[in-house]
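Colleague: okay, predicted coordinates and the sequence, questions at the end:
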Amino acid sequence: MGPPIVVVMGVCGCGKSSVGRGLAQALGCAFIEGDAHHPEANIAKMSAGVPLTDADREGWLAVLAGFIADADRRSEALVVACSALKRRYRDQLRGDSARVRFLHLDGTKAVIADRMAARTAHFMPTALIDSQFADLEAPGPEENALTRSILLPVDQIVADACGYLTNNGKAATATAGGNA
């Protein structure tokens, strides 16, 4: 099948960047920070506490899907951090690739709020937590997704994801010990 392409997904403040960087390092591949590819208009909107619409996300998701398609064509591994909150967003990111897997970082609103309140230098305000959870459609079993609790240490999530990928994304390991 080739090397994996992994989208680390979840609501704001769940740890996508930290887990994504750790997973990319473990896999020896490139990491793409999805937030770095938002257009200025999206960043301004979120900074002002206004949730993005599907139309706002369309171009951003197309850019990230392009990175994924390029890695797929070159048979390269890749890790992308992207909220990918809705099934249709994940379908767009996946495209025609059978190699794309999702790592869903799952946590409660209370834990997410605490994390977001503690972080600095990010445009996403805590005021958008409710909209993120309202938009979240947890991945179904047919989506090649592994769900892990954000309460687990990053190195444990990375190790679990590596095991899942080594096992070709078998569902039997997808939820063991990892839901919040």
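Modeller: Okay, I see it.
Colleague: going forward, measure contacts and count neighbours with C-alpha atoms only.
Modeller: OK.
Colleague: assumed L61 was part of a helix.
Modeller: Yes - L61: assigned to a helix according to DSSP: H, G, I helix; E, B strand; the rest coil.
Colleague: show the contacting residues for it.
Modeller: By CA atoms under 8 Å, 6 or more residues apart in numbering, the contact set of L61 is Y89, Q92, L93.
Colleague: so which of those wins on neighbours?
Modeller: L93 (24 neighbours; other CA atoms under 10 Å).
Colleague: need the three-state assignment for that one.
Modeller: Put simply, L93 is helix when judged by three-state DSSP.
Colleague: quick revisit: want to throw the contacts of L61 into TSV with distance to P139?
Modeller: Listed next are the contacts of L61 as TSV, based on distance: CA to CA, whole Å:
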residue	distance to P139
Y89	11
Q92	14
L93	13
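Colleague: longest strand of this protein, counting residues only.
Modeller: strand 100-106 (DSSP state E).
Colleague: alright, now check it against this:
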Amino acid sequence: MRLASGRYVLMGVAGCGKSSVGVALARAIGTRYLDGDDLHPAANIAKMARGEALTDADRWPWLAKVGAALADPGILGCSALRKSYRNRIAEHAGGPVCFIYLKGSRDLIAARMAARSGHFMPATLLQSQFATLEPPTAEEPAITVDIDQPVPRIVAEITQKLHG
């Protein structure tokens, strides 16, 4: 399934491991990793830090920036929870995008969020993340990987699926 463009989005709810897996995967396949959180405007970060879920109106400009950041191939971590969000990213990417869905149970992800510190996204928003989530369909250029395993095994599985 590897795409010639080399544009990959690690997607999933907050706490699924996009950053950890992204850094390790970028190292494994020799590309760059960008964190989509770094592209949020300050108003979005402040809103989430207050425990308020973003609206689609909040997300549209950010998703365009995420897509534009993929003009140079690489891996980008972004929740991309809805199909319409993934379509918006792909529209602005300048080439094909493969979405890598990091799938995990609500309990596993809640435990991970409770254990992390220093992130603006509070665990109280996890419910809204799962309510918004539309897992990729068979028609989308996407692969799914279960995150209930160590990061090196997740990276190995992604790499195998991309080259398989």
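Modeller: On my side now, so go ahead. Here the structure is a predicted model, which means the values were calculated and not measured.
Colleague: separation between D146 of structure 2 and A28 of structure 2?
Modeller: 18 Å (CA to CA, to the nearest Å).
Colleague: check A57 of structure 2 too.
Modeller: 36 Å.
Colleague: what of Q160 of structure 2?
Modeller: Taken as CA to CA, the span from Q160 of structure 2 to A28 of structure 2 is 11 Å.
Colleague: how far does stretch 93-101 of structure 1 sit from the chain's center?
Modeller: Centroid displacement of stretch 93-101 of structure 1 relative to its chain, using CA atoms, centre = their mean, to the nearest Å, is 14 Å.
Colleague: what does stretch 37-50 of structure 1 give?
Modeller: 18 Å.
Colleague: tell me where structure 2 has strands.
Modeller: Secondary structure of structure 2, counting by DSSP E: strands at 7-11, 33-35, 74-77, 98-103, 142-146.
Colleague: which one in structure 2 is aligned with D56 of structure 1?
Modeller: By TM-score structural alignment, D56 of structure 1 lines up with D58 in structure 2.
Colleague: now C162 of structure 1: how far from M46 of structure 1?
Modeller: 33 Å.
Colleague: what does F123 of structure 1 give?
Modeller: From F123 of structure 1 to M46 of structure 1 the distance is 7 Å (CA to CA).
Colleague: comparing these two, which residue is more hemmed in?
Modeller: More neighbours surround M46 than the other of F123 of structure 1 and M46, with 17 against 14 (other CA under 10 Å).
Colleague: residues contacting the alignment partner in structure 2 of R21 of structure 1?
Modeller: Following TM-score structural alignment, the counterpart assigned to R21 of structure 1 within structure 2 is V23. V23 of structure 2 makes contact with Y33 under the criterion CA under 8 Å, 6+ apart.
Colleague: again, 10 Å this time
Modeller: Going by CA atoms under 10 Å, 6 or more residues apart in numbering, V23 of structure 2 touches T31, R32, Y33, L34, D35, I75, L76, G77, V155.
Colleague: for R116 of structure 2, same thing?
Modeller: Contacts of R116 of structure 2 (CA under 10 Å, 6+ apart): G15, A123.
Colleague: that one matches what in structure 1?
Modeller: By TM-score structural alignment, R116 of structure 2 lines up with R119 in structure 1.
Colleague: could you give the number of residues near L52 of structure 1?
Modeller: So L52 of structure 1, with other CA under 10 Å, has 16 neighbours.
Colleague: ok, now G13 of structure 1?
Modeller: By other CA under 10 Å, 26 other residues sit near G13 of structure 1.
Colleague: for the residue nearest the centre of structure 1, give me its contacts.
Modeller: Centrality entry for structure 1: nearest residue to the mean C-alpha point is M9, 1.8 Å, by CA atoms, centre = their mean. M9 of structure 1 makes contact with 15-17, 19-20, 80-85, 90, 102-106, 138-139, 145, 147, according to CA under 10 Å, 6+ apart.
Colleague: quick check: the gap between it and M1 of structure 1.
Modeller: For M9 of structure 1 relative to M1 of structure 1 (CA to CA), the value is 22 Å.
Colleague: which residue comes closest to D135 of structure 1 once chain neighbours are left out?
Modeller: Of all residues not flanking D135 of structure 1 in the chain, L85 sits nearest, at 6.1 Å (CA to CA, 6 or more residues apart in numbering).
Colleague: what do you get for R112 of structure 2?
Modeller: Spatial nearest neighbour of R112 of structure 2, excluding adjacent residues (CA to CA, 6+ apart): G15 at 6.2 Å.
Colleague: so that neighbour sits right up against T124, yeah?
Modeller: No - if you go by CA atoms under 10 Å, G15 of structure 2 and T124 don't touch, sitting 11.9 Å apart.
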